[in-house]
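**Q** Here is a sequence with its predicted model. Questions after.
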Amino acid sequence: MEPSCVQFLENKTVLVTGASGFLAKVFVERVLRLQPNLKRLYLLVRASDNKAAKQRLHNEVFEKDLFRVLRKNVGDERLNALISEKVVPVPGDISLNNMGLSDSNLLQDMMQEIDIIVNSAATTRFDERYDVALGINTLGPLNILNFAKKCVKPQLLLHVSTAYVCGKRSGLILEKPFAMGETLNGKNKVDIDAEMRLVDQKLKQLKKLGYSEEETKQAMKDLGLQRAKLYGWPNTYVFTKAMGEMLLGYCRESMPIVIIRPTIITSTFSDPFPGWVEGIKTIDSVIVSLGKGLLKCFLVDHMAVCDLIPVDMVANAMIVTAAEHSRESGSHTIYHVGSSYRNPVMYKQIYEILNRFFMESPLLGRNGLPIVPNVTILSTMASFRVYTSLRYKLPLQILRLLRLIFPSQLGEKYEVLNRRLNIAMRMVKLYKPYVIFKGMDL
């Protein structure tokens, strides 16, 4: 990284939302390690109060192995002193006005001091409840923008979105902002206020009908997917992220805004060390299901490019773009952060690597024996439907009838087959837009 970008952070006060998230942790570690002369780092997490926020940051951020290089470089005592001196825990919720801050003194201090605002808070579940996703991914950025406008000396609002807000476009995808109400399929305009009213009406209707919490949750998940597909987006996550971008662009006024759109974020490439990853994300759930032998078939275009980007490269891009665009009054800049254009990797290559890995280092089943993955790869929805009909649906219909005669012998076999079908259908439903994606980000 250019020294000027590191120098830019000196004596700056930065707010990071979603601070316990995967990308935010890497960004925070990188900032503290590269520029210990940072003035202050406000880290917003969901918590009941300051004490709970501090404890959550300690457990979920600073105690992670990610910080081992920084800890080794400066020692435990110095790192703890650095965190105590520079880091301010902020209990909040970006779906609320003023980010849900109840401490008026803390709020005033932040407004006086903050130079750079980094919004990495999001719910990334593809099929999240529509009310939850709207609150965090759509209204959240607007609440942060409104807060930024109240700050005395804001230089930049950096918002982390996703490259997949662009939908199923082919070829090179340009880095351009959404117009307010723009849709991917060109059908009507999406009215964000109307979407909020629809959610309120739906929740009232479900309550009136006596729906349980679980039934309400599923109904709101279904509503999100329906609304997303109505306007051309594949799932609730990217739809609500796109609407969040629209609000930022429409309401920004003179606030300098940079929107980062990363592709599929994976483990660190080199910094602070190779291979650090946390949790099961995006493509990881497919890999885990493959290794456990749960995935028997999958829909994927062998020749399609899987656009992966290491998390440390995304963090670097965030620092560089902040340094480049701060103080540009009224600017609205979009950056795609991906690998498909310069270093494309096809799903065929990924499958071969994974297959070889699990053959050499298999997971063990409940019986203690190695699990040997055996997956049928299908490249079109038509072939997938034929396969699932012959492999699962037809046998399930037969087993359903036979189970009435031999319930003790066939009950378990029916449940196993039905579970495998449900896993395959869920994976394909969620990942179809990505595994047959034809676009390339510049």
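**A** The structure has been received and is ready for your questions.
**Q** make it CA atoms for all contacts and neighbour counts henceforth
**A** Fine.
**Q** Isn't residue 260 up against residue 322?
**A** No: with contact defined as CA atoms under 8 Å, residue 260 does not reach residue 322; the gap is 10.4 Å.
**Q** between these two, what contacts are shared?
**A** residue 158 (CA atoms under 8 Å, 6 or more residues apart in numbering).
**Q** packing partners for the host helix or strand of residue 429?
**A** For residue 429, the element it lies in under DSSP states H and E is helix 407-435. On a contact count with 3 or more CA pairs under 8 Å, 6 or more residues apart in numbering; DSSP states H and E, helix 407-435 meets strand 297-299, helix 394-405.
**Q** okay, these, which one's buried deepest?
**A** Of all those, strand 297-299 has the most neighbours on average by mean count of other CA atoms under 10 Å, namely a mean of 23.
**Q** Contacts made by that one with the rest, please.
**A** With CA under 8 Å, 6+ apart, strand 297-299 has contacts from 375-381, 384, 424, 427-428, 432, 435.
**Q** number of nearby residues for the residue lying closest to residue 10 once chain neighbours are set aside?
**A** Leaving out its chain neighbours, the residue that sits closest to residue 10 by CA to CA, 6 or more residues apart in numbering is residue 38, at 4.8 Å. Neighbour count for residue 38, taken as other CA atoms under 10 Å: 20.
**Q** now do the one 10 residues further on
**A** Look at residue 48: counted by other CA under 10 Å, it has 11 neighbours.
**Q** Give me the three-state assignment for it.
**A** Three-state call for residue 48 (DSSP: H, G, I helix; E, B strand; the rest coil): coil.
**Q** second one coming, line it up with the first:
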Amino acid sequence: MSAPASAFRRLQGQAPGRGTGPLLDGRLRDLLAGKVIVMTGVTGFIGEQILWKVLTELPGTTPAVLVRRKGSTPARDRVVALLKKKIFTELREAAGGAEELLEARVRVIEGDLPNVPALPADLDVVLHCAGDVSFDPPIDQAFRTNTIGTRALMEQMLAAVTGPDGERTKVPHYVHISTAYTAGRRRGAIREAAHEHDVDPQAETEAGLAMLELVEAQSRTSEQLTRLRKEAERVHRQAGYLTTAADTERRRKEWVQKKLVEAGTERARSLGWTDVYTFTKALGEKVVAEVGKDIRVSVVRPAIVESSWKHPYPGWIEGFKMAEPLILAYGKGQLPEFPASPDSVVDIVPCDFVVNAIVAVCATEPEIGEPVYYHSNSGARNPLNFRDLYGYIRDYFLAHPFEGGARGAAALPEWHFPGAASVERLLFTSERAASLADRAISLAPRSKTTRRMAQELDRTTKELSFLRRYLSLYNEYGQSELHFVDDNTLALHRSLHPEDVDAFAFDSTAYDWRTYLQDVHCPAVTEPVRRMDAVRRRRGQRPRTYRDLSRPEEAPEKVLAAFDLDGTVMSGNVVETYLWARLPELGAVSRVREVADVVRRLPLWLRAERRDRGTFLRSVYRRYAGADLAALEEFVDTAMAPSILERVSPDAVRRLREHRAAGHTTVLITGAIRPLTRPLEPLFDVIVAADLATDAAGRCTGFLSGPPMVGESRAAWLRHYAALNDVDLARSHAYADSHVDLPMLSTVGNPVVVSPDVALMRAATSQQWSVVEWRASAQQPRWSLPSRS
């Protein structure tokens, strides 16, 4: 026994393992034979292994699982899918299939928390291991799951064993899975007993649920909506009002969630708990004691549950739990420090030890009205501190680094445990620097270098966001001075029948941390990541929405391919093409005057473009006033066509030809004036462009005959064209380079982003759209003008 653990035993005046709870008298399969165990949470991490353990080791026990319908998938189908997992392979093969295993051994009850349906009258044990396990759920969600759901389940349990005359037909055993951290911000030894506090679960639940209505109302005030709308406009103004409105509403919902999380955290800490998860779980325990005052009640409090030591196989784990994101981030060089006290105990316990303890508890018979508490943890007799945890994980990654890319394996940070305040200062400084860099990049001209810098910054920002979230969540756990006494649990383990020890042991001294972490846990959590990294390397940066058009497809005539012009199909912009058209007809002095006037107006035009691209285009096209439209078209055909075609990307032409070969309708949608698209007519089936209005003499008025086709107008045109021509937009394609084209790209099933601006590149990354670089082909300098004969 470790010195700290011995000291706490002496403090309590107890010998190790001399618990006060009931013990086992026989084999578990016999004690639980013929019993019906109603279980919640079987689709979760712990619940899945409990179901496996019952089906494997307790042949005479019937699990009745409460599972909710998910969308259109009934509960029964979800359980069948569960039984098809690797963990159930032997059981499934022995039964002849998942359906057969279900029919032979498992009852399914379709329902949810807190909407619990009637439970079977022949139940003997109710095992409640469902619950919100996130440390920072919204406050209303935490209460709805951990207190309201618990009360509803227990009330239905009591109703199931109560006859028509109001008399109880049997005394059920309710086993509640809580968490060791319901102790909150206490320090020192934590006994296996009810926590003393005078917080009213009912009052806190009502207040927690009321927060949703309050925060929703706050989110809809004019002040808050104005702030959110302006934030959305800064990003999406060019794309259009509907895009801005959708982003405003997204931001409002995110704000509501954030405030509900903050409300839960602050209320928990104001009453002495670390977070709303542990707070509502503690109140859930109080609900259990209140509703279960006339039945048998056991409460199991696991610490930090991680991968299995032995069963169903070493390293078994479902999903990422508490430690995995931190382990993986450290192995990839993304966790420079951690705000933990090096000598604080990190109380990890393998999942199979928790499951074995829970099953053993189900087989006990506690006294009616006297709840028994069990800590499932390792810190009492096999403590692991943060310094040793760091050392074992660092040694593992030094021996087994993640395979790096071009830069090689990531450099592993060296932790010095400077304290939470120092880590917070480092994080704040890094966040500030990233914010300033982002502002600079938003003002930089578009280029491959700018995109590369933005990608690097986005990776850094993502890492900082990860650090901020996890350091905020785990900061208190890293400073914890809790020591969970496990006398009841150890005494229960020692009462196991000798023939049950191999399958059901849960004594935390059975393993050493170096072996568990380096040979079992780390390989288990890194293997799927290594496998996915290898797959990505083999595939390379394969585009996700840039489809292979060489394969025959059904009804290709129902597919269109829409292309933006400037920056996508060809290099150039409306100011540049205006000067191409205008300057050749001017003398030297007039050319200088015209260029000077355009340069003078550029800042005004750029500000207009940031607000509304349609306004910007109208301002430029005013300068065509007085031009002869027919002469302009002739000049484009005879003089400008070579310059325009020279600037068309050969990659774009190649892709256009692939679409035509596939039988797709090719569409050019541009805000450029129609005369400038004339050289491109052979490439497209349909061209949508800006039309210059003319007077009776055929001279341009400086106005357009209709609104320019930009932003959401392009998406509306595509939907209208698709409806008229029976086009399937879900199978169609679109190509564009600017954030203003986000609505058009979002309209089709296969959007492709071409040499984008930073805002569109980020949108593409978030939505997993393909990003391609199409090279320009211009041989002449951009300032080279077409000649006018």
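**A** Yep, it's here. No experiment lies behind these values; they were computed from the predicted model shown.
**Q** Next, the TM-score between them, please.
**A** Here the TM-score for the pair of chains, by TM-score structural alignment, normalised by the length of the first structure, is 0.86; 422 aligned residues with a CA RMSD of 2.9 Å.
**Q** surely the residue nearest to residue 10 of the first structure meets residue 86?
**A** Yes: contact criterion CA under 8 Å: residue 38 of the first structure and residue 86 qualify, at 7.4 Å.
**Q** circling back: now what about the next helix or strand after the helix holding residue 429 of the first structure, what contacts it?
**A** Under the assignment DSSP H and E, the closest C-terminal helix or strand after helix 407-435 of the first structure is strand 439-441. Applying CA under 8 Å, 6+ apart, the contact partners of strand 439-441 of the first structure are 163, 168-174, 336-341.
**Q** Just the buried ones from the residues you listed?
**A** 163, 168, 336, 337, 338, 339, 340 (16 or more other CA atoms under 10 Å).
**Q** Kindly state which residue of the second structure is aligned to the last one.
**A** Using TM-score structural alignment as the criterion, residue 340 of the first structure maps onto residue 379 of the second structure.
**Q** Three-state assignment for the residue nearest to residue 10 of the first structure, please.
**A** Residue 38 of the first structure is classified as coil under three-state DSSP.
**Q** Then residue 562 of the second structure?
**A** strand.
**Q** do residue 66 of the first structure as well
**A** helix.
**Q** need the contact list for it.
**A** 26, 29, 272, 276.
**Q** Spatially, what comes nearest to the equivalent of the second one over in the second structure if we skip its sequence neighbours?
**A** When the second structure is aligned by TM-score structural alignment, residue 29 of the first structure is paired with residue 52. Counting by CA to CA, 6+ apart, residue 52 of the second structure lies nearest to residue 88, which is 6.6 Å off, once chain neighbours are set aside.
**Q** And that neighbour? What does it align with in the first structure?
**A** So, by TM-score structural alignment, residue 88 of the second structure is matched to residue 67.
**Q** Residue 127 of the second structure maps to what in the first structure?
**A** Checking with TM-score structural alignment, residue 127 of the second structure has residue 118 as its match.
**Q** What are the boundaries of the helices in the stretch 51-200 of the first structure?
**A** Under the criterion DSSP state H, counting those that start in this stretch, the stretch 51-200 of the first structure contains helices at 68-74, 76-86, 104-113, 130-133, 139-150, 192-208.
**Q** quick one: buried residues of the first one?
**A** Taking 16+ other CA under 10 Å as the basis for neighbour counts, the residues of helix 68-74 of the first structure that come out buried are 68, 70, 71.
**Q** my guess is residue 158 of the first structure contacts residue 115, does it?
**A** No: assessed by CA under 8 Å, residue 158 of the first structure is found out of contact with residue 115, at 11.2 Å.
**Q** OK, contacts around the residue most central in space within the first structure?
**A** Closest residue to the average C-alpha location of the first structure: residue 124 at 3.7 Å, with CA atoms, centre = their mean. By CA under 8 Å, 6+ apart, residue 124 of the first structure lies in contact with residue 237.
**Q** in the superposed pair, what's the mean gap between stretch 313-325 of the first structure and the second structure?
**A** On superposition with the second structure, the mean distance recorded for stretch 313-325 of the first structure (mean CA distance after the TM-score superposition for the first structure) is 1.5 Å.
**Q** Would you check the span in the second structure matched by that stretch?
**A** Alignment of stretch 313-325 of the first structure against the second structure: residues 353-365, by TM-score structural alignment.
**Q** Check what contacts the matching stretch and list those residues.
**A** Contacts for stretch 353-365 of the second structure (CA under 8 Å, 6+ apart): 22-24, 28, 31-32, 46, 49-50, 53-54, 125, 127, 173, 175, 296, 298, 300, 302, 305, 308-309, 376, 489, 492-493, 503-508.
**Q** so which of the contacts of residue 66 of the first structure is the most crowded?
**A** Ranking those using other CA under 10 Å puts residue 26 first, with 26 neighbours.
**Q** Return the mean post-superposition distance for the helix or strand containing that one against the second structure.
**A** Following DSSP H and E, one finds residue 26 of the first structure within helix 22-34. Its aligned residues in the second structure lie a mean 0.9 Å from helix 22-34 of the first structure after superposition (mean CA distance after the TM-score superposition for the first structure).
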